[in-house]
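J.: just coords:
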């Protein structure tokens, strides 16, 4: 809605949208639009935004200010961050962005009457449905609806391959981390490439179980981190329930049925400008031999692609202090899996930066390819 007689209109009432208009000041000497991000339903989490502006005049300079950015879930992620903007919802370029006194600010010089702005290149539920339809129709792919979310949306599962190693790929537990489903698209495209000899050899040794979106409700609602009940799914893996976290419950039940040898939980990180892995240090059953398999995978991946590094990342849990409500720790303890959390940046992978697009959906897809190639080179050891 708009709060003045200006022809400009702000709208986020669409799949994945999130913003609230505070004011629009469309004066002759400049235009300023003040906004707020809406918190996740029944939760204090917020950081994801996605909206459009309509009615822009050619060459008009519009300054956007998100006034409550300093109260967001991870305000330490704003310094150095750049908003993504698009006029076609296909190419999402970075826009110079400032952060000061709790306000996130950027200026767009309109080159179209419509413009879209987001925390990261969106991956909507409509895109998810199209991906699932396309991949499920491919030869050798088995699709199943594992269960339903609190809003009644499907938890889609795709199985590919016939090998004895059980590999689980799952993402979007935190719906605002949209790069995760771009990664999933890349992984699924590579796993269904019948002409790829690396894929063929990998699928002969492993069966892949893929859940591209663990949190469809949060995705559609425009949430940052939680489901329809305001629950952080990645703190439910020790005791998921139908009332709070049916999404985790149905996936973990399916994992119990197949077993898990390798698990990749795909995420995005607000602050660290690099791709990195987090492991399962601190689980009760930790052994150095088990952990070395995880570390070896990271070293091989860093050697394989400039879009990954091992210097930056999270602090490791102390012995015995792993949080078993988190999936990576739970699966390593529950199954003895080589379990890992991939974190991709909302900013850029600074060791191999792209000044126009930053870290992007396309680069997320390519990283998925590199991770599968690395896995293929050591699947027998895992």
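T.: Received it, and whenever you're ready, just let me know what you need. All of these numbers come straight from a predicted model, not from anything done at the bench.
J.: from here on, contacts and neighbour counts on C-alpha atoms
T.: Noted.
J.: What segments of the stretch 251-382 of the chain are helices?
T.: Remark: helices assigned in the stretch 251-382 of the chain by DSSP state H, counting those that start in this stretch are 288-304, 327-335, 361-376.
J.: and the first one, which residues are buried?
T.: By neighbour count on 16 or more other C-alpha atoms under 10 Å, the buried set for helix 288-304 is 290, 291, 293, 294, 295, 297, 298, 300, 301, 302.
J.: which helices and strands does it pack with?
T.: The contact analysis (3 or more C-alpha pairs under 8 Å, 6 or more residues apart in numbering; DSSP states H and E) places helix 288-304 against strand 338-345, helix 361-376.
J.: which residues touch the longest one?
T.: Here helix 361-376 makes contact (C-alpha atoms under 8 Å, 6 or more residues apart in numbering) with 121, 179-180, 182-187, 190, 198-199, 201-202, 297, 300-301, 304-305, 307, 344.
J.: Any of these buried? List them.
T.: Buried among these (16+ other C-alpha under 10 Å): 121, 179-180, 182-187, 190, 198-199, 202, 297, 300-301, 307, 344.
J.: Inside strands: which ones of these?
T.: Mapping these onto strands (DSSP state E) picks out residue 344.
J.: show me the contacts for the closest residue in space to residue 175 that isn't next to it in sequence.
T.: Leaving aside its sequence neighbours, residue 175 sits nearest to residue 219 (C-alpha to C-alpha, 6 or more residues apart in numbering; 4.8 Å). Contacts for residue 219 (C-alpha under 8 Å, 6+ apart) come out as 15, 16, 124, 125, 175, 176.
J.: Below is an additional structure, to be compared with the one above:
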């Protein structure tokens, strides 16, 4: 007998009809307090060696329908090893066509990053002896908003901020942070050691713990899109941004990276601060140097495809990169990774995944080092 469940960390799906494995009817479940819908994550049981055809009948109503074009869902038997499975989008319906080889199999929009993994990441970082965990406050549902501080914390240090997963369904962002931290905290890595001689890092691995646990794509438990809350955050609606911004004001910012995933574009790219009032020639030169450094550090990165650049004065200061870059007159980027595959270096079996995100995080250490002597 077939069974689909999603009552676990990050789980999300609506089951409409499970009577026929060749015609399983599903719906993508929206965020708990908003209309955003695209993330799914569920467990299918009792279907070993049966051809299962799963139709998401409301896929056309997703937040980003273009995200389904050339998209392949991911699956796993052990929630450790994830692989792509045949998926198609036709006439507004997203269909997964897969024959599982075991009675228990998981399907997801992208490789998940659980709250337990998040807590383990914090513990591992603290265990390095180079990192301190600070509690900035609590989320709407009472989860911890944790900041990792790495470095000497002296006034002369550069202040480098990295935040991830404002949009909880963009799990590649926390995979990226895992890779970045692993290299930064490696005492045998000369680039990391040199960086920590001149910079203190402030890292928020998960800006949206509530949304992550709830299985949301884009919002927190109060229905707030955190990346539209930076101009006027509130403790009631967007405490995650409120407390992080408060800490930034206390210590300052010399470089800011906001890590994301993009549903539609099959590339790794960055978006800068061209449209903010304080943008100037110095910032433009820093942006060019940073992108050149990241191109050298990782062939997964490219600078040909991305978002249209904002016209002067037309940046949305409700967004993190724009607000931080303008407020602190610093180099600030949003980094985007694909939910699909990276068309520059495609991988038919895995597409873009957690490990590739992690490797990009490792490479980012080199790019930060390359521009570190220019940030002030």
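T.: Yes, it's here. The model shown is predicted, which means the values in this text are computed figures rather than measured ones.
J.: TM-score for the pair, please.
T.: Once superposed, the chains reach a TM-score of 0.97 (TM-score structural alignment, normalised by the length of the second structure), with 372 aligned residues with a C-alpha RMSD of 1.0 Å.
J.: rewinding a little: looking at the helices and strands packed on helix 288-304 of the first structure, which one is packed in the most?
T.: Looking across these with neighbours counted as mean count of other C-alpha atoms under 10 Å, the highest average goes to strand 338-345: a mean of 25.
J.: Under the alignment, what does the residue nearest to residue 175 of the first structure map to in the second structure?
T.: Residue correspondence, TM-score structural alignment: residue 219 of the first structure in this structure matches residue 212 in the second structure.
J.: Double-check that its match belongs to a helix.
T.: Yes: secondary structure of residue 212 of the second structure (DSSP: H, G, I helix; E, B strand; the rest coil): part of a helix.
J.: gap between it and residue 167 of the second structure?
T.: For residue 212 of the second structure, the distance to residue 167 of the second structure equals 8 Å [C-alpha to C-alpha, to the nearest Å].
J.: Could you report the neighbour count for residue 14 of the first structure?
T.: For residue 14 of the first structure, the neighbour count with other C-alpha atoms under 10 Å is 14.
J.: same thing with residue 332 of the first structure?
T.: Residue 332 of the first structure has 27 neighbours, counted by other C-alpha under 10 Å.
J.: Just to check, it is in contact with residue 280?
T.: Yes: between residue 332 of the first structure and residue 280 there is a contact at 6.6 Å, judged by C-alpha atoms under 8 Å.
J.: any residues in contact with both of these two?
T.: What both residue 332 of the first structure and residue 280 touch, as defined by C-alpha under 8 Å, 6+ apart, is the set residue 339.
J.: For the second structure, which residue occupies the most central location?
T.: residue 173 (2.6 Å; C-alpha atoms, centre = their mean).
J.: Give the equivalent position in the first structure for it.
T.: Per TM-score structural alignment, residue 173 of the second structure is aligned with residue 180.
J.: Could you do residue 98 of the second structure as well?
T.: Under the alignment (TM-score structural alignment), residue 98 of the second structure pairs with residue 108 of the first structure.
J.: wait, is its match part of a helix?
T.: No: counting by three-state DSSP, residue 108 of the first structure falls outside a helix, being strand.
J.: and residue 213 of the first structure, how many neighbours does it have?
T.: Residue 213 of the first structure has 26 neighbours, counted by other C-alpha under 10 Å.
J.: rewinding a little: my understanding was that the residue nearest to the centre of the second structure contacts residue 165; is that so?
T.: Yes: counting by C-alpha under 8 Å, residue 165 is a contact partner of residue 173 of the second structure at 5.6 Å.
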